[in-house]
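Asks: heads up, no residue letters with this:
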């Protein structure tokens, strides 16, 4: 439901404030705007992480995922390469695979039994002797999409002019991602938690370090004090936050404090968060390795797949430690993150009122977003918002 202030006519002519620290609330609640975002961002010249190789270690392993509304099929072929296909039969467009993950020797469309190899080739189609005279199986393999990898993290793009992945990420993001991905990307899947938040995708990914000790009761109950850190941004909307982990002072809150032990080797980067434009979040906190693959379902629903990993060289004790720590600490109902879902929904509800979302901590008063911010400044989000505004073609008041 939309108020008159959030109709499609106004969305197409939305003018932003000249104040760099103001974001119009309308962008969080407009359904017509979401349709435009799908075309411009999700199906445009952006890279999107959709899987990690640790989820599909064996030949025949597959997973399905959605990019906006676009169904994808990700599979490891007999040559051990990972490929991403449109999950749509090249005959009549039927969804080929419905399972979320598994292992198959090939993929079969149930409608007319067209059979596809793991590499996407069409290898069987009943009744083909009576098909059109120019029919050739070579022309009807599953539609394969352009992909690229960084330390096993698989990205896909639908755009024709998307820059190379290294350029898209930038050195600062690659550096922090390297820490999140355990240095070499040799990960093993522990499991998933999947959740739908009643919030627009931009509010889900508008996450700053400023709120954590203020919102999350777990931080206060644990008497958790953050150390020194830094925040990095790129002109195309990515954010990385690195923070030192100080030893946790026992507050008596936990009967088993081993849950929050840090067994890693580098407390200087004990906590690392990467927010990749448009909507993905990747986290390494204590010994948790958590890749959050997000799906923009609609203007008011964002689905997030929390995938938890261990490292390939972990012994059994370390695997158990990571498993206990993962969802219990930072999952959708983890003890230091359980308030997020409620806040997401309240952001969405509150955004149906007129005006702006106002950023304050770290604001310098300039007309351009600053890339020189402190670890917990909320203004680290502003370069992302400026990139979004320009990408979507919205003008500021002085330009209108």
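Replies: Good, I have the coordinates. Note that the coordinates shown come from a computational prediction; the quantities given were computed from them, not determined experimentally.

Asks: From here on, just use CA atoms for contacts and neighbour counts.
Replies: OK.

Asks: Could you report the distance from residue 155 to residue 8?
Replies: Going from residue 155 to residue 8 by C-alpha to C-alpha, to the nearest Å gives 32 Å.

Asks: Mind listing what's buried along stretch 379-390?
Replies: 379, 380, 381, 382, 383, 384, 385, 386, 387, 388, 389 (16 or more other C-alpha atoms under 10 Å).

Asks: Pull the residues that contact that stretch.
Replies: Taking contacts as C-alpha atoms under 8 Å, 6 or more residues apart in numbering, the residues outside stretch 379-390 that touch it are 20-21, 23, 206-208, 231-239, 277, 359-363, 369-371, 373, 395.

Asks: try this one next to it:
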């Protein structure tokens, strides 16, 4: 692989700002991370409830076609015709039992098999349609969450997830039997690492709505789940009372069974974030567009066993709390962009909250620490091959 020179500080709590903005570094990230040996969540099975349902997604530029075939089996294909590579499907989502390439009218069924092509008698001798199915990347499924890797060398999914499995399973309602409520999609003017560098320290300070949930006083924890730098939050929230609270308290009402864990977050390297704040089940499928832009698909879910009132409750909370204009996270877009601008200055970003020894990397953190992001940065540094300074 290409070697890139970047001076990485000796202290674990320092991250060079160059890592956020250099275009040569971004190009190498695409090769080593997004097209390398990582698993990337790209959809949940509940987005494809019926035979023939499909959605499309681009993983750092690589087009994917994710669908459920006529027999109900989930499949993932590269979204490219096996003939000359033309993009096969342009719709964001839909329902089809066949996919036809408009260029030369090659036709594929929902299993990805080539079932028709014009004038095959004039093709190369011995041409056989069975030799030209849609190509497929490796994929696996964990409680309905569909993961893709573009490398044959990536470790098995469960090994990759490590200790994040339990928290992720709980976030997926315990059994993964979800029902799609809808999406909010946005592009942030920032590098993908700025987007994923969110921490527990900023939550009640930037997001005023978190004051209503007493995040700052929470007794929850965050911990590193694997050597891959995944981070899990199990956070305590308590809804405030009094005249300063919203007039419609149902927006921050918690109907979950365990109020001691009012929030769960699983952040899987490199860009996937899943959250359950109060009763909102939110999966965030993110992909870098370029060195200065990241696209995030906020997908919201209910549980299949929810009654009508609970579905309505989850829907109202989903549309009002999270996403690009949610009460909790509406400030993110502005701050992400300002971080990106600020990172065009010399020096390093220096983490403070929760750092006990800059020369030691820890794995357990308090709910409001920013130091929980440091194991992720150490993993990133090692994947990119950046040498840490010794002095």
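Replies: On my side now, so go ahead. Fair warning: this is a prediction, and the values are worked out from it, not measured in the lab.

Asks: Weed out the non-buried ones from the contacts of stretch 379-390 of the first structure.
Replies: Using 16+ other C-alpha under 10 Å as the burial test, the contacts of stretch 379-390 of the first structure include 20-21, 23, 207-208, 231-239, 277, 359, 362-363, 369-371, 373, 395 as buried.

Asks: Assumed residue 29 of the second structure was part of a helix.
Replies: Yes: membership of residue 29 of the second structure in a helix is supported by DSSP: H, G, I helix; E, B strand; the rest coil.

Asks: Quick one: end-to-end distance for stretch 176-185 of the first structure.
Replies: 12 Å.

Asks: ah, wrong one, I meant stretch 345-359 of the first structure
Replies: First-to-last residue span, stretch 345-359 of the first structure, C-alpha to C-alpha: 19 Å.

Asks: And stretch 321-330 of the second structure, by the same measure?
Replies: 9 Å.

Asks: what's that stretch aligned against in the first structure?
Replies: Using TM-score structural alignment, stretch 321-330 of the second structure corresponds to residues 329-338 of the first structure.

Asks: and if you look at stretch 253-270 of the second structure?
Replies: Using TM-score structural alignment, stretch 253-270 of the second structure pairs with 261-278 in the first structure.

Asks: next one: stretch 12-29 of the second structure
Replies: Stretch 12-29 of the second structure maps onto residues 20-37 of the first structure, going by TM-score structural alignment.

Asks: where do the helices sit along the second structure?
Replies: Secondary structure of the second structure (DSSP state H): helices at 18-21, 23-29, 157-161, 164-171, 192-196, 203-206, 308-321, 332-342, 374-384.

Asks: Which of residue 155 and residue 8 of the first structure has more residues huddled nearby?
Replies: Neighbour totals were compared for residue 155 of the first structure and residue 8, and residue 155 leads with 19 against 15 (other C-alpha atoms under 10 Å).

Asks: What is the equivalent residue in the second structure for the more buried one?
Replies: Aligning on TM-score structural alignment places residue 155 of the first structure opposite residue 147 in the second structure.

Asks: what's near enough to touch the residue nearest to its match when sequence neighbours are not counted?
Replies: In this structure, residue 147 of the second structure finds its nearest non-sequential neighbour in residue 41, 4.2 Å apart by C-alpha to C-alpha, 6 or more residues apart in numbering. Neighbouring residues of residue 41 of the second structure by C-alpha under 8 Å, 6+ apart: 145, 146, 147, 148, 272, 285.

Asks: Tell me the one among the residues you listed nearest to residue 83 of the second structure.
Replies: residue 148 (22.9 Å; C-alpha to C-alpha).

Asks: Can you tell me how far the closest one is from residue 214 of the second structure?
Replies: Counting by C-alpha to C-alpha - residue 148 of the second structure and residue 214 of the second structure are separated by 37 Å.

Asks: Keep only those of the contacts of stretch 379-390 of the first structure that are in strands.
Replies: 23, 231, 232, 233, 239, 395 (DSSP state E).

Asks: of all those residues, which two lie farthest apart?
Replies: Every pair of those checked by C-alpha to C-alpha; the farthest is 231 and 395, at 27.6 Å.

Asks: What sits closest to the counterpart of residue 287 of the second structure in the first structure if chain neighbours are left out?
Replies: Residue correspondence, TM-score structural alignment: residue 287 of the second structure in this structure matches residue 295 in the first structure. Computed as C-alpha to C-alpha, 6+ apart, the closest residue to residue 295 of the first structure that is not its neighbour in sequence is residue 303, at 5.1 Å.

Asks: Measure how buried that neighbour is and give me the count.
Replies: Residue 303 of the first structure, neighbours per other C-alpha under 10 Å, totals 21.

Asks: Equivalent analysis for residue 113 of the first structure, please.
Replies: Other residues within reach of residue 113 of the first structure, judged by other C-alpha under 10 Å, total 14.

Asks: Ok, residue 342 of the second structure next?
Replies: 12.

Asks: dump the residue contacts of it.
Replies: By C-alpha under 8 Å, 6+ apart, residue 342 of the second structure lies in contact with nothing.

Asks: same check, this time on the one 5 residues further on
Replies: For residue 347 of the second structure, the contact set (C-alpha under 8 Å, 6+ apart) comprises 16, 17.

Asks: Map it onto the first structure.
Replies: Under TM-score structural alignment, residue 347 of the second structure pairs with residue 355 in the first structure.

Asks: Could you do residue 366 of the second structure as well?
Replies: Using TM-score structural alignment, the equivalent of residue 366 of the second structure in the first structure is residue 374.

Asks: what do you get for residue 101 of the second structure?
Replies: So residue 101 of the second structure corresponds to residue 109, using TM-score structural alignment.

Asks: Look up how far residue 63 of the first structure lies from the residue nearest to that match when sequence neighbours are not counted.
Replies: Nearest non-adjacent residue to residue 109 of the first structure, counting by C-alpha to C-alpha, 6+ apart: residue 96, 4.8 Å away. Residue 96 of the first structure is 12 Å from residue 63 of the first structure, where distance means C-alpha to C-alpha.

Asks: roughly how far apart are the residue nearest in space to the middle of the first structure and residue 99 of the first structure?
Replies: With distances taken as C-alpha atoms, centre = their mean, residue 280 lies nearest the centre of the first structure, 1.6 Å away. Distance of residue 280 of the first structure to residue 99 of the first structure, computed by C-alpha to C-alpha: 22 Å.
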